[in-house]
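Participant: When you get a sec, could you give me coordinates for this:
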Amino acid sequence: MKKWLKISFSLLLISILIIPLAACGKDEVKNVRIGEVTRSIFYAPQYVAIEKGFFKEEGLNVTLTTTAGGDKTMTALLSDSIDVALVGSETSIYVSAQGSNDPVINFAQLTQTDGTFLVSRTKIDNFSWDQLKGKTFLGQRKGGMPQMAGEFVLKKHGIDPHKDLNLIQNVDFANIAPAFASGTGEFVQLFEPTASVFEKEGKGYIVASFGTESGHIPYTTFMTKESFIKENNDTVEKFTKAIYKAQQWVDSHSAKETAEVIKGFFENTDLDLIETVVDRYKSQGSFATDPILDNEEWDNLQNIMDKAGELPKRVEYKTLVNTDIAKSVMKK
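Facilitator: Model (predicted):
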């Protein structure tokens, strides 16, 4: 009898141990490594998804790395240093042009306009685009979306960036702002919060928005390799669901509320400045309110690349864009 009791107790103990382990397996947390092309308030919904716990709600543990530049971000993705890249959609076209056997797929759009601003070294009360003619313009990296969108806007206003300006675009992405601060250029194209920080410190003055001038484009999207989606479709769907929640949250909350949530990502920036920038992006419709990258935006992107002389070849929308996941998430 004692022997039977010992066996029964042992079996009970084993079952007690096994049940939690089985439950853990069912609710296993999935790690996802994100590489963002830069740290910017422009990506507010991403930070909201992290801070509000939307990724955790989906059983995802995300780690975020700033990879400083589209080329570096794409290299990190292709070398499996990250799982998901937050970068301009043009990078997926460049990879496709090189004949990749594992194409990079855009699956969730985060921003839908250019996120840069034209900053002047001197204050201009009544700015007009023709005031750039003959000036030294510190632009973004050649072939990158900021530079191409910038050139698109300049041409729209009758300015040939390569003939009417002294165009500088050989400065590394991370060093553009410091170069301007040290005296290079009379105008510069900058992301936030750097543009507003410069204005607050008297280093420059925001005179125009490239976002309001360039129209809707898939400026920044979450993308990953096709193989990753095939092997981790459930994870990508959960990731997209978290982003959609964040997009809806930002859209339905004030700039002040959003600023308070994301302030930890911008420790050296005043809260009121973060609020100002969020409000600026919201008012010009820069934050996408859902993760769908539509066909019209894709065509606009390639038109801008083509006019900049940077489009290797046109790529069909469905070849590099997957909206099935985003549509499924929105239906649910």
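
Participant: hey, let's count contacts and neighbours off CA atoms from now on
Facilitator: Noted.

Participant: just the helices in the stretch 151-300 of the chain please.
Facilitator: For the stretch 151-300 of the chain, applying DSSP state H, counting those that start in this stretch gives helices covering 176-181, 194-201, 210-214, 226-231, 233-252, 255-262, 271-283, 295-307.

Participant: In JSON lines: these, plus mean neighbour count and distance to D114.
Facilitator: Shown next, in JSON lines, are the helices of the stretch 151-300 of the chain (neighbours: other C-alpha atoms under 10 Å; distance: least, C-alpha to C-alpha, whole Å):
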{"stretch": "helix 176-181", "mean neighbour count": "17", "distance to D114": "17"}
{"stretch": "helix 194-201", "mean neighbour count": "17", "distance to D114": "14"}
{"stretch": "helix 210-214", "mean neighbour count": "21", "distance to D114": "4"}
{"stretch": "helix 226-231", "mean neighbour count": "15", "distance to D114": "26"}
{"stretch": "helix 233-252", "mean neighbour count": "21", "distance to D114": "17"}
{"stretch": "helix 255-262", "mean neighbour count": "19", "distance to D114": "19"}
{"stretch": "helix 271-283", "mean neighbour count": "19", "distance to D114": "10"}
{"stretch": "helix 295-307", "mean neighbour count": "18", "distance to D114": "11"}
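
Participant: Turn these into TSV, columns for distance to F117.
Facilitator: Output for the helices of the stretch 151-300 of the chain, formatted as TSV (distance: least, C-alpha to C-alpha, whole Å):
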stretch	distance to F117
helix 176-181	12
helix 194-201	7
helix 210-214	6
helix 226-231	33
helix 233-252	21
helix 255-262	19
helix 271-283	11
helix 295-307	18
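
Participant: Second chain to compare with the first, below:
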Amino acid sequence: MPNHWMQRATRACLMLLALAALPGAGFAKDTPEKPTLTMAVGGLPGLYYLPVLAAQQLGYFKDEGLNVTLEDFAGGSKALEAVVGGSADVGAGAFEHTLFMQAKGQHYRAFALMGRAPQIVIGVVKSKADQLKSLADFKGAKVGVSAPGSSTDLVLTVALRKAGVQRSDISAIGVGSGATVLAAVGSGQIDALSNVDPMMTKLTRSGAIKVLVDTRTVKGTKALFGGTMPAATLYAPESFIQKNPKTTQALTNAIVRANHWLQTASDADLLKMVPQAYLLGDPTLYLDAFHNVRDAYSPDGLMPEDGPATSLRALSSFDSRLDPKKIDLSATYTNQFASKAAAQLK
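Facilitator: This next block holds a predicted model:
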């Protein structure tokens, strides 16, 4: 009889060990409430959203028990519309969306930081370089942005205002963030451009544009904004986070792990992970662009202490929709999930 019980106990132990070896089994106690969900992304081919791409391609979402469908949009404002409309559960987009939504009386919260710098470059098309020597010369210019109202547009507006030019003084034209950018520049549709990599590195390297403002580094970002400017985040309606804390934690775990991977990934690792279609037929260019923006990726997913205030100060300086006295910054983000995710990687 004792042998019988010992055999059963041994089999049970072996079964537990086998389960523990399964991918993601360590998180079984925190099984996501919503294992299948949709994430709206404001331009997946752009390096701005590389942590999302890495988390998907490297299987980090799956490791967390998640089946995430990535819905790609031309810009962050379009992705936000999908989340607001309910066709997407969470969004990957700029932190400032949470500020504007709160101003409308709707509560959205960023829960994982991907970018601590906007990664946005403002440049002038070569044929217009003699006329548009600085942003102060942009009055009347046609300027390409990924989508009106997106972060490329907002960073442009901040930079223009600093140069004494109002957003209403220029014409903003949506040109996406992929190959459509090249077409807009090549056809003479725009005079200048505010956009992200790898397109901006490609255009700079070919001599098609001249760079005037560069927020691909923390240093360049602080020069323009006077502090840390949080950029790409994962965000969701407050109701989603409250209802699905384990799912939110699982998403954060995957993104923070992807952030961590990007800090040390080799060029070969990166080229193996990124789909061929995103390399623009030029792997060397893509790698150059990646190294241009690498400093912008958050190492731990945590919102910097001065980040939300910097964002609100910059945006409220020109947008009357944002009254700093009426915005509760503490309700626009949380480090609760990222802190736990970062601790697991140590």
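
Participant: sorry, back to before: indicate which one of the helices of the stretch 151-300 of structure 1 is closest to G99 of structure 1.
Facilitator: G99 of structure 1 sits nearest to helix 226-231 of all those, at 13.7 Å, using C-alpha to C-alpha.

Participant: What range does the closest one cover in structure 2?
Facilitator: The alignment of helix 226-231 of structure 1 onto structure 2 (TM-score structural alignment) spans residues 238-243.

Participant: Likewise for stretch 64-78 of structure 1?
Facilitator: Counting by TM-score structural alignment, stretch 64-78 of structure 1 pairs with residues 70-84 of structure 2.

Participant: how close does W129 of structure 1 get to V95 of structure 1?
Facilitator: Look at W129 of structure 1 and V95 of structure 1: by C-alpha to C-alpha, to the nearest Å, they are 34 Å apart.

Participant: of these two, who's got more company?
Facilitator: Legend: neighbour count by other C-alpha atoms under 10 Å for W129 of structure 1 and V95, higher for V95 (17 against 14).

Participant: and that one, what is it in contact with?
Facilitator: Neighbouring residues of V95 of structure 1 by C-alpha atoms under 8 Å, 6 or more residues apart in numbering: 103-104.

Participant: Give the equivalent position in structure 2 for it.
Facilitator: Using TM-score structural alignment, the equivalent of V95 of structure 1 in structure 2 is M101.

Participant: tell me which element its match falls in.
Facilitator: Element membership for M101 of structure 2 (DSSP states H and E) is helix 96-103.

Participant: mean shift of that helix relative to structure 1?
Facilitator: Superposing on structure 1 and averaging over aligned pairs (mean C-alpha distance after the TM-score superposition for structure 1), helix 96-103 of structure 2 comes out at 1.7 Å.

Participant: Tell me which of the helices of the stretch 151-300 of structure 1 lies nearest to K327 of structure 1.
Facilitator: Shortest distance between K327 of structure 1 and those, using C-alpha to C-alpha, is found for helix 233-252: 9.9 Å.

Participant: Can you check what angle separates the closest one from helix 271-283?
Facilitator: On the basis of axes from the mean of the first three to the mean of the last three C-alpha atoms, to 10 degrees, helix 233-252 of structure 1 is oriented at 100 degrees to helix 271-283.

Participant: list the helices and strands helix 233-252 of structure 1 packs on?
Facilitator: Here helix 233-252 of structure 1 touches helix 44-51, helix 54-57, strand 60-66, strand 104-111, helix 324-331, going by 3 or more C-alpha pairs under 8 Å, 6 or more residues apart in numbering; DSSP states H and E.

Participant: equivalent range in structure 2 for the last one?
Facilitator: I take that to be helix 324-331 of structure 1. Against structure 2, the aligned range for helix 324-331 of structure 1 is residues 336-343 (TM-score structural alignment).
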